[in-house]
Structure formats: C-alpha cells, structure tokens
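1. mind folding the following:
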Amino acid sequence: MSLELFIARRIHFSKEGDRKVISPAVRIAIIGIALGLAVMILSVAIVIGFKKEVRNKVIGFGSHIQITNFDSNSSYESTPIAISDTLLQNLRVFPGIRHVESFATKPGILKTENDFQGIVLKGVDTDYDWTFFRNNLKEGNIISIDPDKNSTDVIISRYLADLLQLNVGDSFLTYFVQDNVRARKFHIAGIYETGFLDYDKLFVIADIKQIRRLNGWEKDQVSGLELFVDNYDNLDQISEDLYFDLAEKQDRNGNTFYARSIKELNPMIFNWLDVLDINVVVILVLMLSVAGFTMISGLLIIILERTNMIGILKALGQNNTSIRHIFLYVSFFLIGKGMLWGNIIGVFLCLMQSHFKIITLDPSIYYLDAVPVDLNILSLVLLNIGTLCISMLMMLGPSYLITKIDPARSIRFE
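-> This next block holds a predicted model:
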C-alpha cells in the first residue's frame, strides 16, 4: 500500500477522520453524487424502455421490413404482388432474416346496430407469427387459419370493442367500398389491447382469404410480405441489401418489388424516438455538472480543514503531487460512497416501477399505460464508469489549491 493511500484511508475511515471530514458540506456533496447518479440511471432506463416498447409495438403491427408493390401508394387499398415459392425460399435464407409472412390489407366500415367505425382489415395467412397479439390478447383466443377453409373469425382491439359495445362471440357486418359495395359478416374470436391507440383504432385481424375473395385475387397474390430480422441493430443494412437485391426482380405479372424498413414506413415515430436521446444527454450533463460542483466544494472544505496536516507533510518532505494524491484518494472514497447509494436508489426505483407500474401514463398521448423501464447491465456499468471518471477529473482543479499552501503559515493554522 502506498503512503498516499494509507494516509487517505486514515483520514476517511478513522474516527477522527469521520469527525472532521464528514461535515455538512461534504454530506451534501455525497448526497449530490447519489441523487445525480440515481436520476441518470432512471433517465437512461426510462428512455431505453420507452423507445423499446414503442418500437416493439410498431414492429408488432408492421414487422421490421415490408415488401410491397412498387406502384402501391400509402393507403391500405394496395396493389397486389404475386409471391412465388422461389422468392419465399430466397427471402428465408437471406442473411439476417429470421421469419417471412404474407399479409393483405383492405379498408372498410365496421357497422353495428347503433354505430359504425372505419377500420382496416388485415388479412394474415398460416405463416403468421402470432407472438405479438398473443402477448397483448385480453379476451378470447387467437384465430385459427385453415389453408383449405375460409374463416370468418377476427380479433379486434379493446378500443373498438368498447366503442361499439362488442364482446367475444359477437358478430358484426363490415362494408367495403369498391366497384360494388360488399358486406361481410365477421365473428369476434378475441380482443387485444396494445395501448398504441393509433393502430388499435384501425386494425382488425382476419383470414387473408377474405381479402382475396373481396378483391378477386389469386391464391398467390398478397398486399405484401412482412420480414423479421435477427438483430434490430442491423435493420438498416439488411433493408438496404434487400432493396437492391429485389430492385430488378418482378413477379409473374411484371410488378416490381419494393422493400422498405419500418423506419421508412413510420418516419415520424422513429424520428421522435431519436429526439429522446437528446433529452437524455441534457439530463446526464446537468446531473454530472451538479454532482461534480458539489463534490468540488466538498473537496475544498476538506483541504481547508486539513491545512495544518498539509503544512506538516510539506515540512517533512512530501511534495505537492504526493499530497494531492492523498486528497484525490479521499475524493475517490467519497464519490464511491455517493455512487453506491445512487446505484441502490436508482436500481430500487427502477425495479419498483417495473414490477408495480406506480407511475401511469395516458396511452392516447404516450402510446403506453405506464412508464416503461429497461435496466440493463451495460448501461449501468457505463454510467458508473462515466460518473466516476468525470467526477475524478473535476477534482484535479481544486486539488491545485494544495500547491498554494505555505508550510510555515499552515502549521500554525487551526
């Protein structure tokens, strides 16, 4: 153990050291470090959780990548593409793609005896991944798609069910405006609720064969394909590679394929999520600044309280650098104590919110019913390392005060 560390330990951990060092100003500095780190942990966990939850809901309704007809517009009344077995096989083995499924959409008007509502009927096939809707199913069951039978079962959102006073087991008519207005009667098999009202208000999930019959499509025709990737971080690259791979390919009717990522399909939502990162940076800078300056004041008070000791050490031959190391070690102990309590408070609050949903939100504004929290080890470690490094760097400035202390005058200082 070095002499500097030994003296710092004696200052910080001895009874006399406790009596002299832990003054009100130093306690405030420790509290500042603790609260600052706790706020930073909460901020990062909430923003990561919020982005992840909203992103997963958008992806749950629309997948990571969609392949549609190049001539399709932004409406839900789409121009079909014909899907061959060769295309499906190529997509399933495409690097980074883990699942491929077909879909079709058609706008309509849901009609009950007392009310009506505009909806989008989304048809899915036997290859559909029901994980998202199964996790958000509140009543009833997921519909079963039979390749040889045209099912009239659908699942609707809790929003539509409450708005139109529908329950599991009820039936309703949906009218589709086309050359000849057509009506279809559907049976409610299940009710889902995602909290993402922009989509809950619209989507009714049904058998894709219903839309094929309404539009007069062949068995291989769909509105598009939905693709899921293995790693979301690689989404942009996979989407770009897929776009160029399909650019020169056409279906049997001469239609060109158009691959777009969920970010391109919903730019406003994902741009909004990216802006949240700026808020986190601002909070981190503010909290580190507050914690750092409170710690600076604490270190200055410690140095002033130990002026007599500094003079004695200089008289005994200790140089300024060595004495500065002593007080930097003391600062390290104090910062460490504050960070320990900051981690305890921050992690505790994150766990409380994660398990008990104490702070709720308005789903119509935030797309979620409670503040989401996603606390991961990597973020926690990086926050602690960053806080420790920046706080210690801020201690270098005030430690230069030691070089200004005159041994002859400071030994008489009380």
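2. hey, let's count contacts and neighbours off CA atoms from now on
-> OK.
3. buried ones in the top strand by length along the chain?
-> The residue-count maximum for a strand in the chain (DSSP state E) belongs to strand 97-111. Buried residues in strand 97-111, defined by neighbour count with 16 or more other Cα atoms under 10 Å: 97, 99-111.
4. and this one, please, so the two structures can be compared:
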Amino acid sequence: MFRPLEIFIGLRYTRAKRRNHFISFISLISMLGIALGVTALITVLSVMNGFEKELRERILGMASHATIAEFGGQLRNWESVMAQAEEADRVVGVAPYVEGEGMFSSGRQVSGAMVRGVIPDLEARVSQVGEHIIFGSMNDLRGRGFGVVLGKELALALGVGLGDRVTLITPQAAVTPVGVLPRMRRMNVVGIFEVGMYEYDRSTAFIHLDDARQIYQTDDAISGLRLKLDDMMRAPTIARQVAAELDGRFWVNDWTRQHANFFRAVQTEKTVMFIILSLIVAVAAFNIVSTLVMVVIDKQADIAILRTLGLSPRSVMGVFMVQGTVIGVVGTLLGVAGGITLALNVETIVPAIESLLGRQFLSPDVYYISDLPSELNLRDVARIGSLAFVLTVLATLYPAWRASRTQPAEALRYE
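-> Predicted coordinates:
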C-alpha cells in the first residue's frame, strides 16, 4: 500500500525503541495532558450549558416571556388590552397579575415574600408553577377565599403545611382607632410548590387576583399582563411587535431585559472558563515541543543519512510534523471520547460521588439549583477538538524546522 515517505518515517519514529524510552514517556505524558485538557473543556462547557439551560427554564417557568405594563403606574382597563394582546402574532397566552411585597407570619416565625395575585386558569397559560405543586392545587385559589400557595422553602421557614393559617402583612396602611397600622389578613395555605430554584421556593407566594387587589388596594387596576410567546428566544423582536400593535401606549418588557445581567454573567463565565481550561491543552501541546526537540537530537545521524539519500529539508520537516501531529491527534481523540462520556453521565456520576462522600456539592441555599445538569453541544466539541489540533500542529513547527536545518556533514562527523 502506497504511503508518502514523510508519513511512513514519521509513524516509525512514534514507536518506542530501546534507546529512547524516556522520549516515549514524555510523548505519553504530552498525549495524556492533551486528553485531560480536552476532557475537562468538554465537560465544563457541557455543565455550563446545562446550568444556563436549567436556569433559563426554571426562571421562565416562574417569570414570563414578556410583560405589558402602564407607563409609571398600574394598568387600568386591562381587559381590552388583554384582548388586543391575545390577537397579536406569536402570543400564545396572556394572564393578568398583581404583584406586591409582603411579610408572612406564623406563630413566632416571620418571613418576607413577593406576593403575586393571579387567576389560576389564566396563569396556567403563561406559567409552569401549577406543574410543580407538591401539595394542594392552584385551582384552590378562589376570589375572596383568601387562600395562598407558598414555595416549599418559604413554608418550611414559617413551619406551616397544607391547611394551616398564616398572616400576611402588607406595607399598605390601615387607619384604626388606635392609629395607623399595617394591613393584615389571615390566609389559608391551600398549596405548596417546588420549582427547584431556591430564589423562588423561598420568597414567592401566590394568591387570587381578587384577593390581591383588595389587600393591595388597587381597585380595578392590576400590575400588568404576562405574556407567553411561541419562541422565547425571539422575545425581544416579538415584544417590539406587540408594543407597536398597542400603538406604543404601554411598556412592553421581555425576559432578556429583566434577567440580562444574570445571563450575560453566565456567558462571560463560560468564556473565561474556556480560556482558562484551554491553557491546559496549550501546556500539553507545547510539551510536544520538548519531546520533538529531544527526538531531533536523538535522530541527528538518521536525519543526516536521509539527507544524503536525497530527502529534502521540507520532507524532513514533514517527518517530524507527522510525529508530533500523531501525538496530538491521539490525545485529542482520547479527550473527545472521555469528555463526551463524562458530559453525558455527569448527572449520574456526581450524585454517586456525593453519596460516597456524604456531602452535597451544590447547597440549594447558596446556589440557584441543587443538582448538576449537563447539555452536550456538538459545536463545542468540534471547537475544542479543532483548538487542540491547531495547537498541536503549531507545537511541531519549531522542532520540525530545526530538524530540516540539520547539516549532514556536521551530524556525521563523529559517527
């Protein structure tokens, strides 16, 4: 079978010989270093992708793709605005809400929360909170029934369960014979939800829209309308279209603005992690330089003989580029295989390690989520593999160039 001379000799040089076991050992270390770096890069970026996706889904399961609000005030005549929004293109759900701050108390336990008044049937069109109810039901919220659905962590902080009573204290004042006091309302716990995101499970409560308007004294007005779109990734464009259809009379905001800083920080962290972990690959790739330099010194006589037999300097350079590239390619392929395997099984491996060590790596009261998600992106795999290959090829240039500069007469003088 025909093989170019440079490839044939380069492949022969990659095999271990009796006199160069140390060089082979350095080559093995370089190969394993590249494999380790590629594996770490693929795994970390997959975890970061999964982290970003999981947060986006959980945030948008509670938040909304877009909201419509009155400029500088509460939204009145919202029924007509809601009808217009429902007719807008790419809007698949609309629901009204009233939002305000409050403080819940039960016995001696007190905790602040964001209270959101909703209509359960309409809320199901724009939110997934109903799918995360673990006790009770969102449908148990009824107008003038003064029921409340609490996040799991909030219920634990208050020490209450399904059917218990809590007191909601709001900033709105009430005039009484003994003076001005905060408004208070006794409420029944009719449901408990858990979305798996500590920020919401610890500080969010739902009540009926009619109860919220009475408690927060908004009369017939609401805080705004929540929209669900058919493509959340195009939320900015669709929000502008909805604002135009409403003649610019209302403020239409989308989730990319509400959480822009957070997701920008996640993206920046991904970029920084990619750069830092790429240095591992770079260090391993440049170990190939020292390996090939030693090979060139060891093969001085062989190079001189090949030159006297008519091998050109360019072909000599190709021989050592092939040898270094083989080391890099094998290391890259091992790293890609290891990275893909680890990224696809990280959600199983991490709980096993946590169980073995008896500790939890991601505490839910510190981090946004308590498990370690992973989403393998083939574009990331291709990008990392290409980076490792390019660095490997670059690392071979100097030793190969040095080999091509070998003078046969000088190298064979003492042979």
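5. out of the buried residues of strand 97-111 of structure 1, which is nearest to Ser331 of structure 1?
-> Of all the buried residues of strand 97-111 of structure 1, Ile97 has the smallest distance to Ser331 of structure 1: 50.9 Å, by Cα to Cα.
6. one step back: farthest pair within the buried residues of strand 97-111 of structure 1?
-> Maximum distance among the buried residues of strand 97-111 of structure 1 (Cα to Cα): 39.2 Å, for Ile97 and Lys111.
7. how many other residues sit next to Phe193 of structure 2?
-> Phe193 of structure 2 is flanked by 27 other residues according to other Cα atoms under 10 Å.
8. what's the mean distance for stretch 328-337 of structure 1 versus structure 2?
-> Here the mean offset of stretch 328-337 of structure 1 against structure 2 after fitting is 1.7 Å, by mean Cα distance after the TM-score superposition for structure 1.
9. which residue range of structure 2 does that stretch align onto?
-> Mapped onto structure 2 using TM-score structural alignment, stretch 328-337 of structure 1 covers residues 321-330.
10. all helices of the stretch 301-415 of structure 2, in order?
-> Using DSSP state H, counting those that start in this stretch, the helices of the stretch 301-415 of structure 2 run over 313-357, 378-404, 408-411.
11. buried sites along the second one?
-> Judged by neighbour count (16+ other Cα under 10 Å), helix 378-404 of structure 2 contains these buried residues: 381, 384-385, 387-404.
12. pull the distance from that helix to the chain's centre.
-> Here the centre of helix 378-404 of structure 2 is set off from its chain's centre by 28 Å, with Cα atoms, centre = their mean, to the nearest Å.
13. now it against helix 313-357, angle please.
-> Helix 378-404 of structure 2 and helix 313-357 are oriented at 140 degrees to each other (axes from the mean of the first three to the mean of the last three Cα atoms, to 10 degrees).
14. give the contact list for the residue positioned nearest the centre of structure 2.
-> Geometric centre of structure 2, nearest residue: Glu52, 2.2 Å, by Cα atoms, centre = their mean. Glu52 of structure 2 makes contact with 263, 266, according to Cα atoms under 8 Å, 6 or more residues apart in numbering.
15. and with 7 Å instead?
-> Val266 (Cα atoms under 7 Å, 6 or more residues apart in numbering).
16. which residue lines up with it in structure 1?
-> Glu52 of structure 2 maps onto Lys51 in structure 1, by TM-score structural alignment.
17. how close does that match sit to Phe13 of structure 1?
-> Separation of Lys51 of structure 1 from Phe13 of structure 1 (Cα to Cα, to the nearest Å) stands at 44 Å.
18. what's the answer for Gln210 of structure 1, then?
-> 76 Å.
19. neighbour count: those two, which is higher?
-> Gln210 (20 against 15).
20. now for that one: which residues touch it?
-> Asn150.
21. check the burial of the residue lying closest to Gly318 of structure 2 once chain neighbours are set aside by counting its neighbours.
-> The shortest distance from Gly318 of structure 2 to any non-neighbouring residue, by Cα to Cα, 6 or more residues apart in numbering, is to Glu6 (5.7 Å). Residues within reach of Glu6 of structure 2, counting by other Cα under 10 Å, total 20.
22. any idea which element the equivalent of Glu6 of structure 2 over in structure 1 lies in?
-> Alignment note: Glu6 of structure 2 maps to Glu4 in structure 1; criterion TM-score structural alignment. Taking DSSP states H and E as the definition, one finds Glu4 of structure 1 inside helix 3-13.
23. tilt between that helix and helix 320-356?
-> 50 degrees.
24. so which bits of helix 3-13 of structure 1 are buried?
-> The neighbour-count check on helix 3-13 of structure 1 (16+ other Cα under 10 Å) flags 4-5, 7-9, 11-12 as buried.
25. give the contact list for the match of Glu6 of structure 2.
-> Contacts of Glu4 of structure 1 (Cα under 7 Å, 6+ apart): 322, 325-326.
26. just the buried residues of the residues you listed.
-> Neighbour-count burial (16+ other Cα under 10 Å) applied to those gives 325-326.
27. could you check how far the longest strand of structure 1 is from the centre of its chain?
-> Using Cα atoms, centre = their mean, the offset of strand 97-111 of structure 1 from its chain centre is 26 Å.
28. got the contact list for the helix or strand following it?
-> Downstream of strand 97-111 of structure 1, the first helix or strand assigned by DSSP H and E is strand 116-124. Applying Cα under 7 Å, 6+ apart, the contact partners of strand 116-124 of structure 1 are 102-111, 202-208, 211.
29. quick one on the thing from earlier: pipe the helices of the stretch 301-415 of structure 2 into JSON lines and attach distance to Gly179 of structure 2 per row.
-> Listed next are the helices of the stretch 301-415 of structure 2 as JSON lines, based on distance: least, Cα to Cα, whole Å:
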{"stretch": "helix 313-357", "distance to Gly179 of structure 2": "56"}
{"stretch": "helix 378-404", "distance to Gly179 of structure 2": "64"}
{"stretch": "helix 408-411", "distance to Gly179 of structure 2": "103"}
